[in-house]
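# Any chance you can model this:
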Amino acid sequence: MEVDALLLSRIQFGFTMAFHIIFPAFTIGLASFLARLEAQWLWTGNTMYRNLYKFWVKVFAVSFGLGVVSGIVMSYQLGTNWSRYSDFTGNVLGPLIQYEVITAFFLEAGFLGIMLFGWDRVGDRLHFVSTCMVAFGTLVSAFWILSANSWMQTPDGFVVENGRAVATDWMKVIFNPSFPIRYAHMVMGCFLTTAFAVAGMSAWMILRARKEPPEKVAGARLSMSMALWFAVICAPIQAVIGDGHGLAVLKYQPTKLAAIEANWDRQANMPLLLFAIPNEKEERNDFEIGIPKLGSYILTHDFSGVIPGLKDVPRDQRPPVWPVFYSFRIMVAIGLAMILIGFWSLYLRWRGTLYTNRTFLTCTMLMTPSGFGAVLFGWFTAEIGRQPWIVYGQMRTADAHSPLTVNAVTTSLIAFLIAYTFIFGFGSYYLAKLLRKGPEPLEEAIRGGDVSQKPKRPLSAVDEDLKPNPA
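The predicted structure follows:
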């Protein structure tokens, strides 16, 4: 593979996007978790819920800030590195991105300050409304971003005039064929990312304080319990949504599906490949482990269903097979592990050992990054599987690149690597310090409380002594 400006630009965009996507994936779910905590506090009057809110909102503030910083560079790269793509799609995707700004960004900006700094200045119910508006704003933001990205996967509602895409039906543009199922799949993935991050971090706090009295980790126990209840319910639902997503890919992007399954020849009774070594040069798999006929049944709900093959299209219209094939299987494996952890937690609840089984707590802690991994590998599957198209069937990635030199892209890539290492290294360190400190012991939270009427600085939401609690 030749190292040219196109390849370096793809590496740069993939690198920055991979960093960015993990933060919205976490904050979308965490904002809704915060709304649930505050609702429980208002409903029950249990101070534990407010105490947990005040702890997790600090994690949210740092993660939200890192997400905003990492997202800003996306728009600039579209203009600097992918100007031909912007020229072709600007009339369609430009308004969609603008709709995100004037709806989601304005909604979040309007209520985020009240959510972070206003609890001592507004009533409890108004503060709860602010939290709900921020949570709703994250879902609206995901709506427009997934609509734009799904249009690139299954473009609809447009015509090409003078080399540019022009919208003819905005409802078809926004609600393009793959959008509804992809939006549901992504949002549920964000919720599961948060659920396992919260459960894993809480399990770590419990393990770290296992010799302390249970009341010292009551907040961590409650957080883990709430997160695992969500996992029990929603991980299986995500599997059902994923099945619907697979049917949509079969219908609208058959070549991508063939790459996901490493299926070279169109065939009925296709096996479900658990493992294979794709050989793109020879157009076959060198080694396979599969379950006969199950692949056709999963993808078509018919054991004799016909599945398209990669040989149905020329070589230059196929995506790279091995990264798509393996990324999809890693994502599925993580999803199955989530379902297993959820049902294991049910069994331990029944036994009364949910918070004392060290093996389970350790496994839950190790699952902390699982949601982030699932989101990343799902994104790899979707975006690499779309290749060689940047707009499926309309514009190739190679034709979307700006006329840049290798030196120019190399310089910017190195600058991004240095900046991201510093910014996200510091942010990750700060998050680790917050988590190590843990929630305040409940008795201290009841005695304390910030009642100062002085104006607050933006970083004061997380500006405090980060020494760990004695627990």
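
# use CA for all of it now, contacts and neighbours both
Will do.

# so where do the helices sit in the stretch 51-200 of the chain?
83-100, 106-117, 124-153, 170-174, 179-208 (DSSP state H, counting those that start in this stretch).

# for the shortest one, which positions count as buried?
In this case it means helix 170-174. V173, I174 (16 or more other CA atoms under 10 Å).

# Pick the most deeply packed of the helices of the stretch 51-200 of the chain.
helix 179-208 (a mean of 24; mean count of other CA atoms under 10 Å).

# how much does the next helix or strand after it deviate in direction from helix 124-153?
Next along the chain after helix 179-208, taking DSSP states H and E as the criterion, comes helix 218-252. Interaxial angle, helix 218-252 versus helix 124-153 (axes from the mean of the first three to the mean of the last three CA atoms, to 10 degrees): 30 degrees.

# Please state the offset of helix 218-252 from the chain centre?
Taking CA atoms, centre = their mean, to the nearest Å, the mean C-alpha location of helix 218-252 is offset from the chain mean by 13 Å.

# Need the contact partners of the following helix or strand past it.
Counting by DSSP H and E, the next helix or strand C-terminal to helix 218-252 is helix 254-260. With CA atoms under 8 Å, 6 or more residues apart in numbering as the contact definition, helix 254-260 has outside contacts at 246, 249-250, 264, 307-310, 313, 318-322, 324-326, 328, 381, 385-386.

# Among these, name the ones in strands.
I307 (DSSP state E).

# Buried subset of the contacts of helix 254-260 as a PyMOL selection?
Applied in PyMOL, the following selects the buried portion of these according to 16+ other CA under 10 Å:
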select buried, resi 246+249+250+264+307+308+309+310+318+319+320+321+322+324+325+326+328+381+385+386
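
# for this structure, longest helix please?
Ranked by residue count, the top helix of the chain under DSSP state H comes out as helix 5-44.

# chain center to that one: distance?
6 Å.

# Just to check, A104 is in contact with V140?
Yes. A104 is within contact range of V140, at 5.5 Å (criterion: CA atoms under 8 Å).

# another one to check against the first:
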Amino acid sequence: MDALFSPLLLSRIQFGFVISCHILFPAFTIGLASWLAFLEFRWLRTRDALWRDLYFFWLKIFAVSFGMGVVSGIVMSFQFGTNWAVLSEKAGNILGPLLSYEVLTAFFLEATFLGVMLFGARRVSDKLHFFATCMVALGTLISTFWIISANSWMQTPQGYTLTADGVFEPASWWAIVFNPSFPYRLTHMVLAAFITTCFVIGGVSAGYLRRGVHVEAGKRMLRLAMVFAAIAVPLQVFVGDQHGLNVGEHQPIKLAAMEGHWEQGEKGAGVPLVLFALPNQKAERNDYEIAVPKLGSVILTHSLDGEIQPLKSVPADDRPPVAPVFFAFRAMVGLGTAMLLLVLASLWMWRRRRLFESAWLLNGWRAMTLAGFAAILAGWWVAEIGRQPYVVYGLLRTANAVTPTLATGSVLTSLIVFATVYFTVFGAGIWYLLKLIRKGPQPHEPAPQTKGGDKTPARPLSVGGAEEEGA
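Take a look at the predicted model:
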């Protein structure tokens, strides 16, 4: 067993599996919480019942998604102690406080107002309920701030001192929190979350319109999803470009892996843009390469003959696995391009007043419903695999951060258990989400009054409509 799977490899697979499952739910709820705040704001302004129906429909989906995000996130913290004890020992003085700040700010804020948001309708004033929704939305953004700050510090460490035994000590918390890649990565992640939510809403709306159900709700949601995406997707293209420049400055070998750039060409030749290739890490080349001369320089350096550091400029054991980074990056960019084209086509059809009648356009939205999730996964794989072989970039190798006393059998057993539990729990959760979506938004009627005059709280997780809830 040890010959095939080392504790290091299994620990990396386990952490990668857990974080890949976990990130999908927080990314969705970040955008969904802001969407809920918008819906409730529109209802307060117009008192149009459809806005309220849409709010409670998406509130159910938010509640389930938020719960699955919390459950999947708990496991991650334990792995720092069980599988990555050396990382905790070496970098715990910095990572520990950053993660604690998330709990002290975001979790406490969300815990305070989440109950009011989920169960407080008609038990508190409408304005107070809207305030609770806004606070939950703010909490999701604050949580993103601290998590991305911690992860960004591991990508571009700043503001630390190293002791004689290699322990990181904080020297400047400002430099630690606002490390060089943090502003780009935070903006990139928040926009990705908003875009993911836009396409889920748009895809669900297009499905209703194609089926001829919840037509008015579908039209309203699709129109809003298109408008929000028309703002967020072009912004993401710009932010992604700036983020790429930052990666080239601070993590040049990761950028080289993303581009499959092995060696420096002749002076003035520039960097080609590799459209397709099969990276051959053993032979240190690309097989079956299709590339456009100089276009890589224009995109990566904003100059016609700019250069980036090639993979061969560092020893082989300092390079990340090239193929997964190379293909994941192209998957992310390809999905982003498809999103942009769909949004532009939707704007054109909206202008021609055919947005809701175009079968191919509605089918396009349905096909792209989960595109945001796929793009987020691809982006995280680029970020995390691309920084290998380091866990703290350039300073602490992943191989030196794993718990030295781990047994292969123990890690394999925990990996199998995690996979089994995750697929069972999340399978049930996703099945329930699909059931909610299939049911669609229902008229939300006032709850019955008790004899004492108290108001019964809402039941946000009920799939049934008002009649099934006894309203």
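
# quick one: TM-score?
For this chain pair, the superposition-based TM-score is 0.94 by TM-score structural alignment, normalised by the length of structure 1; 457 aligned residues with a CA RMSD of 1.6 Å.

# residue range for the longest helix of structure 1 in structure 2?
Per TM-score structural alignment, the counterpart of helix 5-44 of structure 1 in structure 2 is residues 7-46.

# average distance between the matching stretch and structure 1?
Average distance, stretch 7-46 of structure 2 versus aligned residues of structure 1 after superposition (mean CA distance after the TM-score superposition for structure 1): 0.7 Å.

# mind listing what's buried in that stretch?
In stretch 7-46 of structure 2, counting by 16+ other CA under 10 Å, buried: 7-8, 10-12, 14-16, 18-44.

# What of stretch 64-74 of structure 2?
Here stretch 64-74 of structure 2 shows V64, S65, F66, M68, G69, S72, G73 as buried, counting by 16+ other CA under 10 Å.

# In strands, which of the residues you listed appear?
Among the buried residues of stretch 64-74 of structure 2, no member falls in strands (DSSP E).

# Going by distance to R353 of structure 2, which of the residues you listed wins?
Nearest to R353 of structure 2 among these is S65, at 34.5 Å by CA to CA.

# tell me the contacts of the equivalent of that closest one over in structure 1?
Counting by TM-score structural alignment, S65 of structure 2 corresponds to S63 in structure 1. By CA under 8 Å, 6+ apart, the residues touching S63 of structure 1 are F23, F26, T27.

# if we can go back for a sec, a markdown table please, covering the helices of the stretch 51-200 of structure 1 and showing distance to G242 of structure 1.
Shown next, in a markdown table, are the helices of the stretch 51-200 of structure 1 (distance: least, CA to CA, whole Å):
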| stretch | distance to G242 of structure 1 |
| --- | --- |
| helix 83-100 | 25 |
| helix 106-117 | 29 |
| helix 124-153 | 15 |
| helix 170-174 | 21 |
| helix 179-208 | 7 |
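
# of all those, which lies closest to L431 of structure 1?
Once these are compared by CA to CA, helix 179-208 is nearest, at 11.2 Å.

# In structure 2, what stretch matches the closest one?
Counting by TM-score structural alignment, helix 179-208 of structure 1 corresponds to 182-211 in structure 2.

# what about that stretch, distance to the chain center?
10 Å.

# Average offset of it relative to structure 1?
So stretch 182-211 of structure 2 averages 0.6 Å relative to structure 1 (mean CA distance after the TM-score superposition for structure 1).

# Now do the contacts for the aligned partner of A231 of structure 1 in structure 2.
Per TM-score structural alignment, the equivalent position to A231 of structure 1 in structure 2 is A229. Residues in contact with A229 of structure 2 (CA under 8 Å, 6+ apart) are I195, C198, F199, V343.

# could you dump the residues you listed to a markdown table with distance to I147 of structure 2?
Below are the contacts of A229 of structure 2 laid out as a markdown table (distance: CA to CA, whole Å):
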| residue | distance to I147 of structure 2 |
| --- | --- |
| I195 | 19 |
| C198 | 23 |
| F199 | 24 |
| V343 | 30 |
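
# So which of those residues is the closest to L118 of structure 2?
C198 (21.9 Å).

# Skipping adjacent residues, who's closest to that closest one in space?
Leaving aside its sequence neighbours, C198 of structure 2 sits nearest to A225 (CA to CA, 6 or more residues apart in numbering; 4.9 Å).

# gap between L434 of structure 1 and S63 of structure 1?
12 Å (CA to CA, to the nearest Å).

# A458 of structure 2 and V116 touch, don't they?
No. With contact defined as CA under 8 Å, A458 of structure 2 does not reach V116; the gap is 10.1 Å.

# ok, which stretches of the stretch 251-400 of structure 1 are helices?
254-260, 294-300, 321-351, 358-366, 370-385.
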